[in-house]
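Peer 1: Let's see this in three dimensions:
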Amino acid sequence: MYRMLIVDDEEIITDGLADIFGKLNLDLDIYKAYSGQEALELLNRTRVDVVLSDICMPGMDGLELMETIRLNWPQCKIVFLTGHNDFNYVYQAIQEPDVQYVLKNEGYPKLIAAVERALKELEEALRANDLIRRSKEQLDTLETLAHGDYFRNLLFHDVLFERELEEDFRRLQIPLDASMPILIGLGSVTSGGSVERSPTYVDRRETALAVKFLAEAFLAERTSSIGFIDRYGDLIWLIQPKRWSGSEWTDAFAQTVMFLEGTFELVQQSCLESLDASVAVTLCGEAFAWEGLPAMYDKMRRYQHDRTGDGTRMVQKVFPSEESAPSATILNRSLRDKFEALAVHLEAGRREEFMGLFDDLTEPAAYEHERGDPNMTELCYTVALVLLSYINRWEIREIGSFGLMKLEDYRSWREAFGYLKGVADVLFSLRKSGEQKRAAGVIEKICSFIEQNLSEDLSLVRLADEFHFNPSYLSRLFKQERGVNLSDYMDELRIRKAKELLKREELKIAEVGGLIGYEMPQSFTRFFKKWTGLTPQEYRTVRLSRDGAQ
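Peer 2: Below you'll find the predicted structure:
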């Protein structure tokens, strides 16, 4: 879903336009701002795709606002709406790319058409056919392979000294600064695939690399980045802002985190439309030093595993300073490839691939070998260790693990492997139910937060900041768990609260509005009448007369 911000210093125009566009079937989340400064505050907190703004406003005008938009959100489309006929304003506006200009007296159809045109341009950009074509041409480049091997090594070993990193970066033509901290992003790619078969290793690799290059095309304007695939088939991005100076690097990294959160939402949408692939993204919320790379990577993998819900189109943030459970133990790299593949499938939650490989390894052995065969003993206990490692690493208490080391008690290999397959099936089911329980728990916390802060800013952006999710994912998760839109839930809660407060005669109508988050009495009156058919004063009069009659 795209986000549109409406900006005008006249409240009646802003609210009226929001109502008009809210009734259209344009797949838009609509935000409002009553000044350029208020719009700027929102743009510094979240991505906006279309800005519909008055060009002539007191304080910060539309053209000044446009400069900030161009800096922070280069993909954003701008539609200027004004009755101002000063040629200089018009000339400056039309010189900019992705900017449209509509006069207020041209009417709503012209304005709606301009917004629809902006949305169409966004959709065409997200399809990114040219980006996909160019990405596939680079799939097997030596540079890509070299970068991947190098950084996979850094993830599992102590990071080199700064001067050694600098030399390596120079020789491998890595566009990152070894003297500055970094940000890391972790992306888990799920391909839609075909109905006839599950995606193969090559399918998944090609999809992951296409996602890598597509994302880097989006990131290139604001950042320097390197993307590669880790041992589990997930994508890793190491990222730095392109521009900073002296002591300002802290601000540059903070702004880059905001840019990444919004941009990866666009990447997710483009991946769905262009590649039929979904990407769950975990971002580091703060910059950290290179020597912290292995520990931060392990921490982010844990957060990715313990994600809330199914993770589809999720962008969550992890902070290096936050306490977390102990880092996941890295799997023993001496295992043969087939056992490591089992571990990778279990780790990634790929039930079908795990079970298919499990059957390939164990079904022939279960019937063709004698009970005391030492090779079969090694095979059986190695598979058991894969399961036991997963149980211990993620501290799964719902299933007993003692039987995994007592496989000699079974009368045949068939029974032993049947037991192991049953354990694996339970682990996959527990993972799915854990995602659902965490989703329900987060939604309960969100509802409690809303009830306790009804008089404050409860915009989707504020809630997303509070709970460390991107706005789109939070909105979808709430609808999925509660069956209603988050905005409708808050409106119903505000109406119930307003009705309770209106019973208290000592409270003025304006005070009641303020207690449920409406600073402007007119806005509260419009909201209340829309839901009840009565103004607040009319409702109070009717209610008090009814109570008096009783």
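Peer 1: all contacts plus neighbour counts: C-alpha atoms, from now on.
Peer 2: Noted.
Peer 1: would you list every one of the strands in the stretch 301-450 of the chain?
Peer 2: 315-318 (DSSP state E, counting those that start in this stretch).
Peer 1: Check the chain too.
Peer 2: 2-7, 28-33, 50-54, 77-82, 99-103, 183-191, 223-229, 235-241, 277-284, 315-318 (DSSP state E).
Peer 1: Turn those strands into a markdown table, columns for distance to L131 and mean neighbour count.
Peer 2: What follows is these, written out as a markdown table (distance: least, CA to CA, whole Å; neighbours: other CA atoms under 10 Å):
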| stretch | distance to L131 | mean neighbour count |
| --- | --- | --- |
| strand 2-7 | 21 | 22 |
| strand 28-33 | 25 | 19 |
| strand 50-54 | 22 | 27 |
| strand 77-82 | 20 | 24 |
| strand 99-103 | 23 | 19 |
| strand 183-191 | 18 | 23 |
| strand 223-229 | 15 | 21 |
| strand 235-241 | 18 | 23 |
| strand 277-284 | 15 | 24 |
| strand 315-318 | 22 | 24 |
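Peer 1: quick one, which of those strands is nearest to Q452?
Peer 2: strand 28-33 (22.7 Å; CA to CA).
Peer 1: what packs against that closest one?
Peer 2: Packing contacts for strand 28-33, counted by 3 or more CA pairs under 8 Å, 6 or more residues apart in numbering; DSSP states H and E, involve strand 2-7, helix 11-22.
Peer 1: how close does Q522 sit to H369?
Peer 2: 82 Å (CA to CA, to the nearest Å).
Peer 1: what's the closest of the helices and strands packed on strand 28-33 to S53?
Peer 2: strand 2-7 (4.5 Å).
Peer 1: Among the helices and strands packed on strand 28-33, which comes closest to A365?
Peer 2: strand 2-7 (53.8 Å).
Peer 1: could you say what helices and strands that closest one packs with?
Peer 2: Using 3+ CA pairs under 8 Å, 6+ apart: strand 2-7 touches helix 11-22, strand 28-33, helix 36-43, strand 50-54.
Peer 1: One more sequence to fold, the one below, so I can look at both together:
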Amino acid sequence: MYRLLIVDDEPIIVDGLIDFFSDLQGFPELELYWAYSSHEALACLRSTRIDIVLSDIEMPEMNGLALQKEINQRWPRCKVIFLTGYNDFDYIHSSSRNGATDYVLKTEGDAQILKAVRKAIEALDSQLALERLIRNAETRLTQALPLMQREFWMDLLNGTEVLKDKEEVQAQLQELQIPLKADEPLLMILGRVDAWKEEMGQSDKMLFLYAVHNIAEEYLQDAFRIVHIKYRQDRFVWLLQFKQPSEVTTGDERSAWPIHQINGYMELIQASCSSYLNTPCSFMTVSEPFDWDQIAQRFDTLSFLFARGLGTRQEVLLSDQQLFEAIQEGHDGRAKIRTAQLLSDFLEKGQRTEFMALFDQFMGTVDGASFSGTGTAVEIFYAMVSMFITYINRWALMKEVSDRFNISKLFSIEEHATWREATASFRQLADMLFDMKSDESEQQTNEVIRNVQDYIKRNLDRDLSLTRLAESVYLSPSYLSKLYKQETGLSLTDYIVDHRVQKAKELLIGSEQKIHKIGRAVGFESAAYFARCFKKMTGQTPQEFRDGVRRS
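Peer 2: Below is the predicted model:
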């Protein structure tokens, strides 16, 4: 919905145009504003976004051309249509030079005014056309590309990105200008700066990391395609793919040869970092190529290596094979933590379907009929308990949940005879929490609708513009308009007019005020507009209604 502001120092023209646009059928819906001077128009423009201004040029104190300059400063996308009794080339030239959309003589009538407003609407629509938005986005892609690439890789490393088929992954790689292939396996190297020099600031550290990447490329770029990903201040990942197929044909030898080559290069890279940059670095490598859907698992494994045993020392160079069996249990734990975090995210966002699908998979890793006292079961059970308790405490739901659910079932795994029973209990609690979230959203929506309607009833004779109503409930105008229509099936304009007419009926019956004063008392600026709305709602003019009541 666009907003139209009508400005003229002659009230009869403003009121007539308001009536004209209010009664239009089959025309794009407009939110109407009006002003009887340029200063009133400026007051409106300071508080409200206006899309189209239909303004007289010749006005006292500030003419339309001066107003146009103010409009251009505040709302550059606003379309200005000048309505004037002067057919003067200088006016046309000046207004066009300042960006006016059109110029209409008052003698040309309503049809020409309507044509000019329609033209302005079409111009606004074209500015928002999808093709234009896409073109603008493409011009900014280069600036945003590093951030988009990092977000893509971090989603894969953390396991939050669900990989699609290889063709879709390849299309995404090309879009992000990543020089890897989705149908070829990967190699991974994790790097760590073991100690920064004390005098190094943030920019120095960033430059140092670039230097490390440059050293790696010097040694690796002839044989490998390589991508760098910084995921912490002192940690980074290199993902590699071998450029040319190996001459070795047997499976085991073919996968081992590039790994041996990488290990040899890593010794040189580590030595160069120490020699040329005078800073110790450690590296962890995978022991074999892996598929794209294993990125998060391999990242967890190498990260775990840095956190224990030899990985805690400086200038280490290890592969996952050296400690694979020792860290397998730790990796499984990381996977469980990541799954619990995803479940927590789905719960927070109200994504019931996604939550339940992952929940069934997570809980299904333990035999449902067995007693739930195994190590894996205990770990999963208390991971779920921690997630639920955190959510319940964050939203202060403990009392409400306790009234509807046996909360003691969360305190001990011994409360459940079988794993299937524990799973059913968790599912019941999850369903309850999702229902509460849905009920809360509906309750908040109902409260917004009720508050808006109460405000309208209390202020029928005052400003009831969409902007003012939105301010009263702390929402944006466009969102309030959409929300109200979705929830009630009526537009806010229809609701306001209906209540103004109902209030006018009461005053027509219970008072002797003149009809035009009653119209103003309930918010109709124009007597003619009041009469039209009243007749549209009741089938009678205000006078006919009053006379009919008195005769009965």
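Peer 1: Quick TM-score on the pair, please.
Peer 2: The TM-score (TM-score structural alignment, normalised by the length of the first structure) is 0.60; 369 aligned residues with a CA RMSD of 3.4 Å.
Peer 1: K485 of the second structure: neighbouring residues, count only.
Peer 2: Per other CA atoms under 10 Å, the neighbour tally for K485 of the second structure reads 13.
Peer 1: again but with G191 of the second structure, I slipped
Peer 2: 24.
Peer 1: that older thread, same list, the helices and strands packed on strand 2-7 of the first structure, but as TSV with distance to R526 of the first structure please.
Peer 2: What follows is those, written out as TSV (distance: least, CA to CA, whole Å):
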stretch	distance to R526 of the first structure
helix 11-22	10
strand 28-33	16
helix 36-43	22
strand 50-54	23
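Peer 1: Which one of these lies nearest to W394 of the first structure?
Peer 2: strand 28-33 (37.2 Å).
Peer 1: In the second structure, what stretch matches that closest one?
Peer 2: Aligned by TM-score structural alignment, strand 28-33 of the first structure falls on residues 30-35 of the second structure.
Peer 1: can you pull the contacts of the counterpart of L466 of the second structure in the first structure?
Peer 2: Matched to the first structure by TM-score structural alignment, L466 of the second structure sits across from L460. Going by CA atoms under 8 Å, 6 or more residues apart in numbering, L460 of the first structure touches P471, S475.
Peer 1: so how far is E466 of the first structure from L460 of the first structure?
Peer 2: 10 Å.
Peer 1: same deal with A366 of the first structure?
Peer 2: Where E466 of the first structure is concerned, A366 of the first structure sits at a distance of 53 Å (CA to CA).
Peer 1: and if you look at F402 of the first structure?
Peer 2: For F402 of the first structure relative to E466 of the first structure (CA to CA), the value is 41 Å.
Peer 1: Now for the equivalent of I515 of the second structure over in the first structure, how many residues are close by?
Peer 2: When the first structure is aligned by TM-score structural alignment, I515 of the second structure is paired with I509. Other residues within reach of I509 of the first structure, judged by other CA under 10 Å, total 19.
Peer 1: check contacts around I509 of the first structure.
Peer 2: So I509 of the first structure contacts L502, P521, P536, Q537 (CA under 8 Å, 6+ apart).
Peer 1: now swap in G85 of the second structure and tell me
Peer 2: L105, K106, T107.
Peer 1: go with 6 Å
Peer 2: The contact partners of G85 of the second structure, taken as CA atoms under 6 Å, 6 or more residues apart in numbering, are L105, K106.
Peer 1: which residue lines up with E408 of the first structure in the second structure?
Peer 2: Per TM-score structural alignment, E408 of the first structure is aligned with E414.
Peer 1: Distance-wise, check that match relative to T142 of the second structure.
Peer 2: E414 of the second structure is 57 Å from T142 of the second structure, by CA to CA.
Peer 1: what's the answer for T374 of the second structure, then?
Peer 2: 52 Å.
Peer 1: cool, and E512 of the second structure?
Peer 2: From E512 of the second structure to T142 of the second structure the distance is 70 Å (CA to CA).
Peer 1: now E447 of the second structure
Peer 2: For E447 of the second structure relative to T142 of the second structure (CA to CA), the value is 45 Å.
Peer 1: Against the first structure, what's the mean shift for the match of strand 28-33 of the first structure, could you check?
Peer 2: Superposed on the first structure, stretch 30-35 of the second structure shows a mean distance to its aligned partners of 2.7 Å (mean CA distance after the TM-score superposition for the first structure).
Peer 1: cool, and stretch 420-437 of the second structure?
Peer 2: Stretch 420-437 of the second structure sits 1.9 Å off on average (mean CA distance after the TM-score superposition for the first structure).
Peer 1: what about the nearest residue to T541 of the second structure once chain neighbours are set aside, how many residues close to it?
Peer 2: With sequence-adjacent residues excluded and distances taken as CA to CA, 6 or more residues apart in numbering, T541 of the second structure is closest to K535, at 4.9 Å. K535 of the second structure has 16 neighbours, counted by other CA under 10 Å.
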